[in-house]
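S.K.: Got a predicted structure here, sequence first:
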Amino acid sequence: MASLVNMAAFVAVVEQGSFSQAGRELRQSTAVISARVAKLEQQIGTRLLYRTTRQVVPTEEALVYFERCKSILKDVEDAEAALAPPDRNPRGSITISAPVAFGRRCLAPVISRFAEHHPELQFRLQLTDRLIDLVKDKVDLAIRMANLEDSTLKARMLSHDHRVMCATPEYLARAGTPRIPSDLLKHKCLLLRFPGSTQFQWQIIERGRLVTMPVKGNLDTDNGDVLTDWVLEGRGLAVKSVWEIIEHLNSGRLVRVMLEYPPDSHPIWAVFPGGPFLSPRLRIWIDHLVGAFKSWDPHHPERFG
């Protein structure tokens, strides 16, 4: 049977792309890492890595084995963490998924400061504007800005995502300023579109009711930063979170429109897989995250506390 230390060495080599990098990650020599992977290959009777002087390439079998090894090592890590005294410093890895702009601008600083005080924790921040499957993608926690549908996930609210409809003064001078919802149908609307997205059908509040507008435009993207670039270039109207564009609103590069008919805003959630067991490291991180965002102001998105 393959040993856990040899599995850990193999996983590190695949993740880091080299024996030397894996050695630095695990604080072991390159020779020790190489020997552990060779021992693992001998134990399971399968070649896992093609080695050259310049690179290490996993075999086809290795890619399947790699995912199973990661799952096994994480289960062992969680089991040991559950037995740890409550006052011991948390240790292990936490994988987080977040929207690109929010993760880079708002979440990354919180992670950095928390990690400084918990050096035995390893954070892996994955940035994507797509809706990921936490269980399938092996993510411990994800940030969602939406009204959550019923699911097996647990969630804790962090704040609210206040959104505005905006455009450049140049675009409005050229195309006119929309005043009522039906005016939106005459404009080029910049859309955030990906599987699961509904933003190509803007939802606005009209006299206290939620109204869906089937807006259209010739530009859509699955990346929020690209959407910001396009609206700043004067390509059309966009619905953006206040924290994303506050500096452009303050400078006058972007102008709010349709103030009487604001876009629907959503809570910002931290979601994580349900179940009876939550690792101590994830629990302490979630509690810290909720506390950090209690003082968060979308008009000053980099400030916490």
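M.R.: Okay, I see it.

S.K.: hey, let's count contacts and neighbours off CA atoms from now on
M.R.: Noted.

S.K.: Tell me if residue 172 really is in a helix.
M.R.: Yes: assigned with DSSP: H, G, I helix; E, B strand; the rest coil, residue 172 falls within a helix.

S.K.: What separation is there between it and residue 231?
M.R.: Residue 172 sits 11 Å away from residue 231 when distances are taken as CA to CA, to the nearest Å.

S.K.: more neighbours, those two?
M.R.: Ranked by neighbour count (other CA atoms under 10 Å), residue 172 and residue 231 place residue 231 first, with 22 against 18.

S.K.: so which helix or strand takes in the more buried one?
M.R.: Using DSSP states H and E, the secondary-structure element containing residue 231 is helix 224-232.

S.K.: buried ones in that helix?
M.R.: Residues 224, 227-228, 230-232 are the ones in helix 224-232 that count as buried (16 or more other CA atoms under 10 Å).

S.K.: Please apply the same query to stretch 50-69.
M.R.: The neighbour-count check on stretch 50-69 (16+ other CA under 10 Å) flags 56-58, 62-63, 65-66, 69 as buried.

S.K.: can you check stretch 76-93 too?
M.R.: Taking 16+ other CA under 10 Å as the neighbour-count basis, stretch 76-93 is seen to contain the buried residues 78, 81, 90-93.

S.K.: Contact partners for residue 222?
M.R.: 129-130, 192-194 (CA atoms under 8 Å, 6 or more residues apart in numbering).

S.K.: Tell me the secondary structure of the closest residue in space to residue 122 that isn't next to it in sequence, please.
M.R.: Counting by CA to CA, 6 or more residues apart in numbering, residue 122 lies nearest to residue 93, which is 4.4 Å off, once chain neighbours are set aside. Recorded secondary structure, residue 93: strand (three-state DSSP).

S.K.: hold the first one in mind and look at this next one:
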Amino acid sequence: MDTDDLVLFVRVAELGSLTAAGRDLRLTPAVVSARLMRLEKKLGLRLLNRTTRQVDMTPDGHAFLQHSLKILEAVDEAQSTVALHRDQPAGPLKVSAPVAFARLHLAPFAAEFTKRYPEVQLRLVASDRFNDFFHEQIDLLIRVAELKDSNMVARRLAPNRRVLCASPDYLTRESALETPSDLVHHNCLLLRFPGSKQYRWTLAHPSGRLEVLSLAGTMDSDNSEILTDWCLAGHGIALKDTWEVGPHLLSGRLKVVLPQYPPASYAVTALYPHSQYLPPRVRSFIDFLAEKIGEPPYWETGLEWLADSTGAPLKR
């Protein structure tokens, strides 16, 4: 039995659509349909009920799905074991990261990684939303957020610092800010998407007390880079990581707001599912990324003054 057909069946089952599975695997709907029919013929079972709008699994399909997942996991582990013995990571590697971080700090190193490990096929998924490992077949998540899921293994890649910032033009034009409560009178640029809580900003007082503010503004987006553009254009105040706005802080295009009340920060972290065996391609990418980022991270170069102004050490 062709394991590629098992991969296809699993994706159809996960996505509930022949078209979506074909798009994910870069196959035409006709090829997807033909291969599924071939699989059902080999098994002598009907695995899927197809309609014009959706695909539903039959009872036999549900049972076969569980066996397919175990087979594919075993095949993946076997391939990784062979690669480990020959000291050469291989196979597909699907990495998800926030849009801005993927563009600024992953994409520039992608070619170097695949040149170092030519048998790895890297697929970079840029999304500010929290991807589902199972449904998206993600091997590795890169996140800069509070971590609550105990079902994942977390490895910190780099410390991180967040700041409130705005353009000099905005700060000249609008009322002065002296305390966190003044933010309610300003246009706060917020990152919003389903499940996001970034409309709440947590700031630390000099005493160590944390204050949580539910804020609003006239403009929000599900894309963090759009917020940066609006901030640079003088449309409001944004909560940003130094890995994203460091160059703008250095050039003076953005100024730190309320430096004595730094926002809560979260380290840059690599997440992967609990497993008895971590594929070499995943481990190699994590090690490679940690090497490229450095300690302290390269994006903090020139921002040493920021630690003095905010009083906030790098979050490790």
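M.R.: Yep, it's here. Fair warning: this is a prediction, and the values are worked out from it, not measured in the lab.

S.K.: In structure 2, which of the contacts of residue 222 of structure 1 still touch?
M.R.: When the contacts of residue 222 of structure 1 are mapped onto structure 2 through the alignment and contacts are counted by both residues aligned by TM-score structural alignment, their matches' CA atoms under 8 Å, the preserved ones are 129, 192-194.

S.K.: what about the strands in the stretch 51-200 of structure 2?
M.R.: 55-57, 91-97, 120-126, 140-143, 152-158, 162-166, 188-191, 200-204 (DSSP state E, counting those that start in this stretch).

S.K.: Show residues contacting the second one.
M.R.: Under the contact criterion CA under 8 Å, 6+ apart, strand 91-97 of structure 2 has outside partners 119-128, 131, 137-143, 281-282.

S.K.: which stretches of the stretch 51-200 of structure 1 form helices?
M.R.: Along the stretch 51-200 of structure 1, the stretches classed as helices by DSSP state H, counting those that start in this stretch are 60-82, 100-102, 108-117, 169-175.

S.K.: by contact count, what packs against the shortest one?
M.R.: Looking back up the chat, that one is helix 100-102 of structure 1. In this structure, helix 100-102 of structure 1 packs against helix 224-232, with contacts taken as 3 or more CA pairs under 8 Å, 6 or more residues apart in numbering; DSSP states H and E.

S.K.: rerun that using 7 Å as the cut-off
M.R.: The helices and strands touching helix 100-102 of structure 1, judged by 3 or more CA pairs under 7 Å, 6 or more residues apart in numbering; DSSP states H and E, number zero.

S.K.: Report the mean deviation for it after fitting onto structure 2.
M.R.: Once fitted to structure 2, helix 100-102 of structure 1 is off its aligned match by 0.2 Å on average (mean CA distance after the TM-score superposition for structure 1).

S.K.: can you pull the contacts of residue 90 of structure 1?
M.R.: For residue 90 of structure 1, the contact set (CA atoms under 7 Å, 6 or more residues apart in numbering) comprises 120-121, 280-281.

S.K.: Among the residues you listed, which one has the most neighbours?
M.R.: Result: residue 280 is most packed of the contacts of residue 90 of structure 1 (other CA under 10 Å), 21 neighbours.

S.K.: That one corresponds to which position in structure 2?
M.R.: When structure 2 is aligned by TM-score structural alignment, residue 280 of structure 1 is paired with residue 280.

S.K.: Could you measure from that match over to residue 84 of structure 2?
M.R.: 6 Å.

S.K.: List the buried residues for whichever helix or strand comes after the helix holding residue 231 of structure 1?
M.R.: Sequence order places strand 238-241 as the next helix or strand after helix 224-232 of structure 1, per DSSP H and E. Residues of strand 238-241 of structure 1 classed as buried under the neighbour-count rule (16+ other CA under 10 Å) are 238-241.

S.K.: which of the residues you listed lies closest to residue 160 of structure 1?
M.R.: Minimum separation from residue 160 of structure 1 among these (CA to CA) is found for residue 241, which lies at 9.9 Å.

S.K.: ok, now which ones touch the residue nearest to that closest one when sequence neighbours are not counted?
M.R.: Ranked by CA to CA, 6+ apart and with sequence neighbours excluded, the top spatial neighbour of residue 241 of structure 1 is residue 163, at 4.1 Å. Counting by CA under 7 Å, 6+ apart, residue 163 of structure 1 makes contact with 239-242, 263, 265.

S.K.: among those residues, which two are most distant?
M.R.: Checked with CA to CA, those reach their widest spread between 242 and 263, with 11.3 Å between them.

S.K.: any residues in contact with both of the two?
M.R.: Between them, residue 242 of structure 1 and residue 263 share the neighbouring residues 163-164, with contact defined by CA under 7 Å, 6+ apart.

S.K.: and the two? which has more neighbours close in?
M.R.: residue 263 (23 against 20).

S.K.: looking at it, the more buried one is touching residue 201, isn't it?
M.R.: No: counting by CA atoms under 7 Å, residue 263 of structure 1 sits too far from residue 201 to count as a contact (11.0 Å).

S.K.: sorry, back to before: how much does the helix holding residue 231 of structure 1 stray from structure 2?
M.R.: On superposition with structure 2, the average gap between helix 224-232 of structure 1 and its aligned counterparts reaches 1.2 Å (mean CA distance after the TM-score superposition for structure 1).

S.K.: mind checking how far that helix is from the chain centre?
M.R.: On the basis of CA atoms, centre = their mean, to the nearest Å, helix 224-232 of structure 1 is displaced by 19 Å from the centre of the chain it belongs to.
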